[in-house]
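>>> Please find the sequence and the predicted model below.
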Amino acid sequence: MIRDDTACPSCGKHNLALKYALNDQAYHTAKCRDCGFIFMHPYPSDAFLHDYYKTRSLYNSGNDASSYDRAVADRTALITGLLARGGTKPNGRSVDFGAGVGIAVAAQAALGFEALGIETNPQAQAAGHEAFGVDIRDLSLEEMPRDLSLFTLFEVLEHIKYPREFMAQVRTHMATSGAVAGSVPNYNSYARYLRGKDSNALYWPEHVNQFTRETLTQTLEGAGFEVVYVGFPPPYGVVIATGLRAWLRKVLPEGTIVCRVVAAITWIKKCLIYPLPNSFAEKTGLLGHGLVFVARVRA
């Protein structure tokens, strides 16, 4: 099927408002005046994106074992909470799409799923096999297993052209009681208000879609899912990064004192600074760093 990469990928209209000129001046962030969807205009070609992802460096390659253990524990806790919201029990087949080195795949396997990761980057596949012993393959969506109890995509949907069509294809692989869960950068994050085109939500050339709570909900519902939750559970809410803890670890020798100071700063941010802005983000959909979602297959 031939698509018009200059039209809105959600509704197909050309009634667009250009927002930001991106790092490559041939591309802009555009908002559809008809449906509100926000995206990179025009979409980059499939060939360009394929070559880019095959050769890019890994985000978390070279991490030590303890870093991986913490990441798996954090992802396990997040998935457990999302499953509880969606009423999904941790059994049956699961797929993590855009698996990277397999952190979410390892988390799903630990929860009891028959877990598979799908990832195009061969370095990531090898790293996942070595770090976790999990099954990660380069498969197309059509080759993906069916009757899935769980399909996850963390920080992936913003990379995929025509996300509603993609999620509609995913739905054909789901069990009738299945759930999808994941996360995307929030276009309405405070970082985007402060940094504009240099914010994470508009990261060039990877983030071809920019989601708000409303447009993410529209995308999932339009693909045949019932949205259970879209919000900002930690650490996806408001993030204030000063670099103070990293600076302390750099200038002071490792020991009890620096560990206690870092722990105190962490407690202050978690218990005193973050609750109010995160409550605001959860209520309004504004300022939070990333949107987390879970949805069920609609009967």
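All right, it came through fine. The shown structure was predicted, so the numbers you read here are calculated from the model rather than taken from an experiment.
>>> From now on I want contacts and neighbour counts done on CA atoms only, so please keep to that.
OK.
>>> Would you mind giving the secondary structure of residue 228?
Three-state assignment for residue 228 (DSSP: H, G, I helix; E, B strand; the rest coil): strand.
>>> Helix or strand: which one has the nearest residue to it once chain neighbours are set aside?
Spatial nearest neighbour of residue 228, chain neighbours left out: residue 295 (5.0 Å); criterion: Cα to Cα, 6 or more residues apart in numbering. Using DSSP states H and E, residue 295 sits within strand 290-297.
>>> Quick one: list the elements packing against that strand.
In terms of contacts (3 or more Cα pairs under 8 Å, 6 or more residues apart in numbering; DSSP states H and E), strand 290-297 is packed against helix 65-86, strand 174-185, strand 225-231.
>>> And for it, what's in contact with it?
Strand 290-297 has contacts (Cα atoms under 8 Å, 6 or more residues apart in numbering) with 82-83, 85-86, 171, 174-186, 189, 212-213, 220, 224-233, 236-237.
>>> Can you mark which positions in that strand are buried?
For strand 290-297, burial by neighbour count (16 or more other Cα atoms under 10 Å) applies to 290-297.
>>> and the angle from that strand to strand 225-231?
In terms of direction (axes from the mean of the first three to the mean of the last three Cα atoms, to 10 degrees), strand 290-297 departs from strand 225-231 by 150 degrees.
>>> Can you show me the helices along the stretch 151-299 of the chain?
All helices of the stretch 151-299 of the chain, identified by DSSP state H, counting those that start in this stretch, fall at 163-171, 190-195, 213-222, 244-251, 256-268, 275-284.
>>> In addition, the following structure is provided for comparison:
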Amino acid sequence: MVERTMNEIRESDDSVTCAGCAAKARADVPAHVHRAPHNQRTYTLQRCPNCELQFWWPLQADPSVYEGEGFEAYVDYHTGKRPFPRWAEPLFAALPPHRGRALDIGCGDGAVLHRLAQIGYEPHGIDLDEKSIAVAREKFHLANVSVSTLDAFEHASGLRGEQFDLVTFFEVLEHQDAPLAFLAQVQRLCRPGGIVAGSVPNRDRFLARFDRRLGDGDLPPHHFLWFSRAALVRLFERAGFTNVDVTTTGALPYRQIVAKLAALFERRLRRVASLRWLVLPCKVLAPALAVVPWIGMRLAPSHLFFRCTAPATKPS
């Protein structure tokens, strides 16, 4: 990210409508600017003074970043090698004894649906990424998963009179360019009083700025919305959900932090011939260096897990 000059900000239209509460938001002075390598577009970070949501402008999704493997994570999705997402673990801690129909929006490789099926839910899922859906079918043998937009799926479900007892969306909300419209669709798909749950990245996580410098995964056109706990609660309450509970989650075990640091050193240092000799010493130092992020991740974990209740009456 770079910073715009004061003159550039004055010459631009720095007043936009907040994606979370429809209030007028102004860019900070100086404002953060991101030039996305994926599509060469320029985005500016906005901060709403009303609901505290941070969002990138222009808000316009670019689906090509998913199937085109624009980011490293999608390679893991497509090969079926992704470990179970640690930020989804809290979902399984307090599910009601009643099992029903579950829908996972942005189900990816189907890992969450597979686990829900194992405890008695009837799993259904949609994703924009055809390669990930293929993994869900082949690896987890999930039949009711499809490549679909939420609009098309909602329309088809409405024709069939279908609703779901549990609707989840992990690492999906931060991708939305119209979050309130998205949450309205979630309400229509969830039975009255049903459970809605999922996760988003924690914008206040440990070393967030450093993390963003290592890669573009938390920047547009991949992520458009940055949430704090307060901003997330306000968005769900504005959308009409009740019993909104948001907790931090996603801290890595110490061994995984060591492994990630070692892999990072090797990947970065091997790119420069004159620095390759440092790979082994850095790997040896990784266990000691991992202590700080291990502590930091417990004080400010990487993700926010949310759980709430759909309104008791179905929205029109």
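Looks like it came in fine. If you're wondering where the values come from, they're calculated on a predicted model, not measured in any experiment.
>>> could you dump the helices of the stretch 151-299 of the first structure to JSON lines with distance to residue 108 of the first structure?
As requested, these are exported to JSON lines (distance: least, Cα to Cα, whole Å):
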{"stretch": "helix 163-171", "distance to residue 108 of the first structure": "18"}
{"stretch": "helix 190-195", "distance to residue 108 of the first structure": "31"}
{"stretch": "helix 213-222", "distance to residue 108 of the first structure": "22"}
{"stretch": "helix 244-251", "distance to residue 108 of the first structure": "31"}
{"stretch": "helix 256-268", "distance to residue 108 of the first structure": "28"}
{"stretch": "helix 275-284", "distance to residue 108 of the first structure": "26"}
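>>> Show the contacting residues for residue 114 of the second structure.
123, 140, 142.
>>> looking at these, which has the most residues close by?
Within the contacts of residue 114 of the second structure, residue 123 tops the neighbour count with 24 neighbours, counted by other Cα atoms under 10 Å.
>>> Which secondary structure element is home to the equivalent of that one over in the first structure?
Taking TM-score structural alignment, residue 123 of the second structure has residue 115 as its aligned residue in the first structure. Element membership for residue 115 of the first structure (DSSP H and E) is strand 114-118.
>>> list the buried ones in the helix or strand that comes right after that strand?
Following strand 114-118 of the first structure in sequence order, the next helix or strand is helix 122-132 (DSSP H and E). Using 16+ other Cα under 10 Å as the test for burial, helix 122-132 of the first structure gives 122-128, 131-132.
>>> so which of those residues would you say is closest to residue 64 of the first structure?
Comparing the buried residues of helix 122-132 of the first structure against residue 64 of the first structure with Cα to Cα places residue 131 closest, at 9.5 Å.
>>> so who does the closest one touch?
So residue 131 of the first structure contacts 65, 68 (Cα under 8 Å, 6+ apart).
>>> aligned partner of it in the second structure?
Under TM-score structural alignment, residue 131 of the first structure pairs with residue 139 in the second structure.
>>> Residue 212 of the second structure versus that match, what's the distance?
From residue 139 of the second structure over to residue 212 of the second structure the distance is 31 Å, taken as Cα to Cα, to the nearest Å.
>>> Repeat that for residue 295 of the second structure.
For residue 295 of the second structure relative to residue 212 of the second structure (Cα to Cα), the value is 19 Å.
>>> again, but for residue 18 of the second structure
Residue 18 of the second structure is 23 Å from residue 212 of the second structure, by Cα to Cα.
>>> go on, residue 61 of the second structure?
19 Å.
>>> who has more neighbours, these two?
Per other Cα under 10 Å, whichever of residue 61 of the second structure and residue 212 has more neighbours is residue 61, with 16 against 13.
>>> give the contact list for the more buried one.
With Cα under 8 Å, 6+ apart, residue 61 of the second structure has these contacts: 175-177, 221-222.
>>> re earlier: against which helices or strands is the strand holding residue 115 of the first structure packed?
Applying 3+ Cα pairs under 8 Å, 6+ apart, one finds that strand 114-118 of the first structure makes contact with strand 93-97, helix 103-111, strand 136-137.
>>> winner for burial among the ones you listed?
Of all these, strand 93-97 carries the top mean neighbour count, a mean of 26, counting by mean count of other Cα atoms under 10 Å.
>>> That strand corresponds to what range in the second structure?
Aligned by TM-score structural alignment, strand 93-97 of the first structure falls on residues 101-105 of the second structure.
>>> Please state the offset of that stretch from the chain centre?
17 Å (Cα atoms, centre = their mean, to the nearest Å).
>>> Likewise for stretch 26-33 of the second structure?
23 Å.
>>> Between the two ends of it, what distance do you get?
Using Cα to Cα, one end of stretch 26-33 of the second structure lies 14 Å from the other.
>>> Sort out which residues of it are buried, please.
Under 16+ other Cα under 10 Å, the buried positions of stretch 26-33 of the second structure are 26-27, 31-33.
>>> With stretch 58-70 of the first structure instead?
Under the neighbour-count criterion of 16+ other Cα under 10 Å, stretch 58-70 of the first structure has 68-69 buried.
>>> Ends of stretch 246-261 of the first structure, what's the gap?
One end of stretch 246-261 of the first structure sits 12 Å from the other (Cα to Cα).
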